[in-house]
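Novice: structure for the following, please:
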Amino acid sequence: MTEPAGNGGEFEGLVAVVTGGASGIGEAVAGELAARGAQVAVLDLKDTEFVCDVTDDTTVRRAITAVAERFGRIDVLVNNAGIGAQGTVADNDDAEWLRVFDLNVVGIARVTRAALPYLRESPHAAIVNTCSIAATAGLQQRALYSASKGAVLALTRAMAADHIREGIRVNCVTPGTVDTPWIGRLLDAAPDPAAERAALSARQPHGRLVGAQEVAQAVAYLASPASGSTVGIELAVDGGMSGLRLRPVSS
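Specialist: Modelled structure (predicted):
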């Protein structure tokens, strides 16, 4: 659990739940929301007060109930928990496809389903889903991951349509390649980690990996009560990867 900084920010008095909040993007999001005044409940598999496996409906409901009992309300839900996958469409078996979709897509449904009764009571209810550039651009060796994140994007829009008249805003953030522990492990496993990092950095027009804190800032914008007219969008944090087409650098 992350306590608020007490600085009277825009989230003062609000309670936020962040899944997958113990590391990477989720950890940065939890810290940013707390710095802006929120009381933040981190849900993760370990190293947190609210232990939760988003693939298990029982633990999801137990964790969400515990948060509501602890803080008395839930105003913001950040569905960030997820896993990656590599390979073409032929490289992962059925079990892996089901495992990734169960966590990345159905996990969002489970947590949101459990949190909805509390969000409906909030005057500033917001849900932010962590999507990916993989949902909107064809990336090599990311077939399964891209399919799951494409589902997250579609799910975000459908949820936004379903719940806006209940006063619940739903949006998603679509990061490029973020410098997280998962990317670090992929780089470490590469034959030439330095060359692989350089290739991933060069793929993004601004020439570097996205910082987790940059994604956290975008999530905070989407979740903020000040963004009441921002609904059903995907906010790209990708260094221009989704929209820019630059000429090759001249030698």
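Novice: drop to CA atoms for contacts and neighbour counts, all remaining ones
Specialist: Will do.
Novice: check contacts around the residue most central in space within the chain.
Specialist: Centroid-nearest residue in the chain: Thr130, 2.4 Å away (criterion: Cα atoms, centre = their mean). By Cα atoms under 8 Å, 6 or more residues apart in numbering, the contact set of Thr130 is Val78, Asn79, Asn80, Ala81, Val152, Cys172, Val173, Thr174, Pro175.
Novice: measure it to Ala151 for me?
Specialist: Plainly put, Thr130 is 12 Å away from Ala151 if you go by Cα to Cα, to the nearest Å.
Novice: following up with a second sequence; could you model it the same way so I can compare the two?
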Amino acid sequence: MEIRLDGKRALVTGGSSGIGAAIAVELGAAGAKVVVNYRSHADAAAEIVRQITDVGGQATAVQADVSDQSAVVKMFEQMDDVYGGIDILINNAGIDGKRVMSWEIDPEDWRKVIDVNMLGSFYCAQQALKRMIPASSGVVISVSSVHEEIAWSGYSAYAASKSGVAMMTKTLAQEAAPYGVRVLAIAPGAIKTAINKPVWSDPEQRKDLLTKIPLNRIGEPKEIAEMTVVLASDVASYITGRTIFIDGGMTDYPSFAEGG
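Specialist: As a prediction, this is how the structure comes out:
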């Protein structure tokens, strides 16, 4: 089965690197017109646009900090001008913040993670839904994490933000379903991106990480991107209000494979 998104208008926040870049490229390859959002690396965003257009796709880059509500409004207005609306939103922009125990972290650092990961996702979803609801069509997919379910010491803000995104997804899906709009989340596990390189490139850390993954390997960004295309397509037309875990079984708690 070949999945196509011809003519669909997609926005990928944080689309200039890592999982976001892979998703943007895969959406473009499936025929979608893609807006690659970036915050501070215009050259990297331009490279993703080039990769999409070089194979005959349509793409443009738009700068915006998703934690700034006014910047998000402006970004969607720019997308209206370029593509005339939106059919697919991928809420991917996110940060994990500093590793600090909760009783030691500066509250402003904690708030920054929430502002980007949760409020940023909401600001973008709100603008997308304002356009999708009247059209009775559209898909919102937020990139969550296995840490919406698995605690992560030193990263309380990150885990809290992803749990918040999960419940926000369910609630927005409930609100939007009567209008034919789907709202989903995907939760990657350990994925081989540049931001994770210190872990997967270090033999000892990699060995420890693999003990947490039943499939015994680290995932590739393309695997996340391909599933995102499936979920954004009509193949998944009866799926809404759920987080789809793409984690090699990490949330299956492999430490319980033997004993109890």
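Novice: aligned to the residue nearest to the centre of the first structure, what sits in the second structure?
Specialist: Using TM-score structural alignment, the equivalent of Thr130 of the first structure in the second structure is Val143.
Novice: and Val173 of the first structure, that's in a strand?
Specialist: Yes - counting by DSSP: H, G, I helix; E, B strand; the rest coil, Val173 of the first structure is part of a strand.
Novice: that one touches Val128, doesn't it?
Specialist: Yes - assessed by Cα atoms under 8 Å, Val173 of the first structure is found in contact with Val128 at 7.1 Å.
Novice: so what sits against both of these two?
Specialist: Each of Val219 lies in contact with both Val173 of the first structure and Val128 under the rule Cα under 8 Å, 6+ apart.
Novice: have a look at how far, on average, the host helix or strand of Ser142 of the second structure is from the first structure.
Specialist: Element membership for Ser142 of the second structure, per DSSP states H and E: strand 138-143. Once the two models are superposed, strand 138-143 of the second structure sits on average 0.3 Å from its counterpart in the first structure (mean Cα distance after the TM-score superposition for the first structure).
Novice: how about the corresponding residue of the first structure for Thr169 of the second structure, what does it touch?
Specialist: Under the alignment by TM-score structural alignment, Thr169 of the second structure pairs with Thr156 in the first structure. Going by Cα under 8 Å, 6+ apart, Thr156 of the first structure touches Asn129, Val170, Asn171, Cys172, Gly232.
Novice: tell me how far the equivalent of Arg111 of the second structure over in the first structure lies from Tyr145 of the first structure.
Specialist: Aligned counterpart of Arg111 of the second structure in the first structure: Leu98 (TM-score structural alignment). Distance of Leu98 of the first structure to Tyr145 of the first structure, computed by Cα to Cα: 11 Å.
Novice: between these two, which one's more packed in?
Specialist: Neighbours per residue (other Cα atoms under 10 Å) separate Leu98 of the first structure from Tyr145, with Tyr145 holding more: 26 against 13.
Novice: element containing the more buried one, please.
Specialist: Using DSSP H and E, Tyr145 of the first structure falls in helix 143-163.
Novice: what about stretch 51-69 of the second structure, how long is it end to end?
Specialist: Taking Cα to Cα as the measure, stretch 51-69 of the second structure stretches 29 Å from start to finish.
Novice: and if you look at stretch 173-182 of the first structure?
Specialist: Stretch 173-182 of the first structure end-to-end distance (Cα to Cα) = 18 Å.
Novice: could you do stretch 229-247 of the second structure as well?
Specialist: End-to-end distance of stretch 229-247 of the second structure (Cα to Cα): 17 Å.
Novice: mind checking which helix or strand Pro214 of the second structure is in?
Specialist: Per DSSP H and E, there is no helix or strand for Pro214 of the second structure.
Novice: map it onto the first structure.
Specialist: Under TM-score structural alignment, Pro214 of the second structure pairs with Pro205 in the first structure.
Novice: mind listing what's buried along stretch 12-24 of the second structure?
Specialist: Neighbour counts over stretch 12-24 of the second structure (16 or more other Cα atoms under 10 Å) mark 12-24 as buried.
Novice: so stretch 108-118 of the first structure matches what in the second structure?
Specialist: Counting by TM-score structural alignment, stretch 108-118 of the first structure falls onto residues 121-131 of the second structure.
Novice: repeat that for stretch 12-22 of the first structure.
Specialist: So stretch 12-22 of the first structure sits over residues 6-16 in the second structure, by TM-score structural alignment.
Novice: what about the strands in the stretch 51-200 of the first structure?
Specialist: Ranges of strands in the stretch 51-200 of the first structure, per DSSP state E, counting those that start in this stretch, are 76-79, 125-130, 168-175.
Novice: will you turn the ones you listed into JSON lines that also has distance to Ala216 of the first structure?
Specialist: Shown next, in JSON lines, are these (distance: least, Cα to Cα, whole Å):
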{"stretch": "strand 76-79", "distance to Ala216 of the first structure": "10"}
{"stretch": "strand 125-130", "distance to Ala216 of the first structure": "10"}
{"stretch": "strand 168-175", "distance to Ala216 of the first structure": "9"}
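Novice: which of those sits closest to Phe11 of the first structure?
Specialist: Phe11 of the first structure lies closest to strand 76-79 among these, at 9.4 Å (Cα to Cα).
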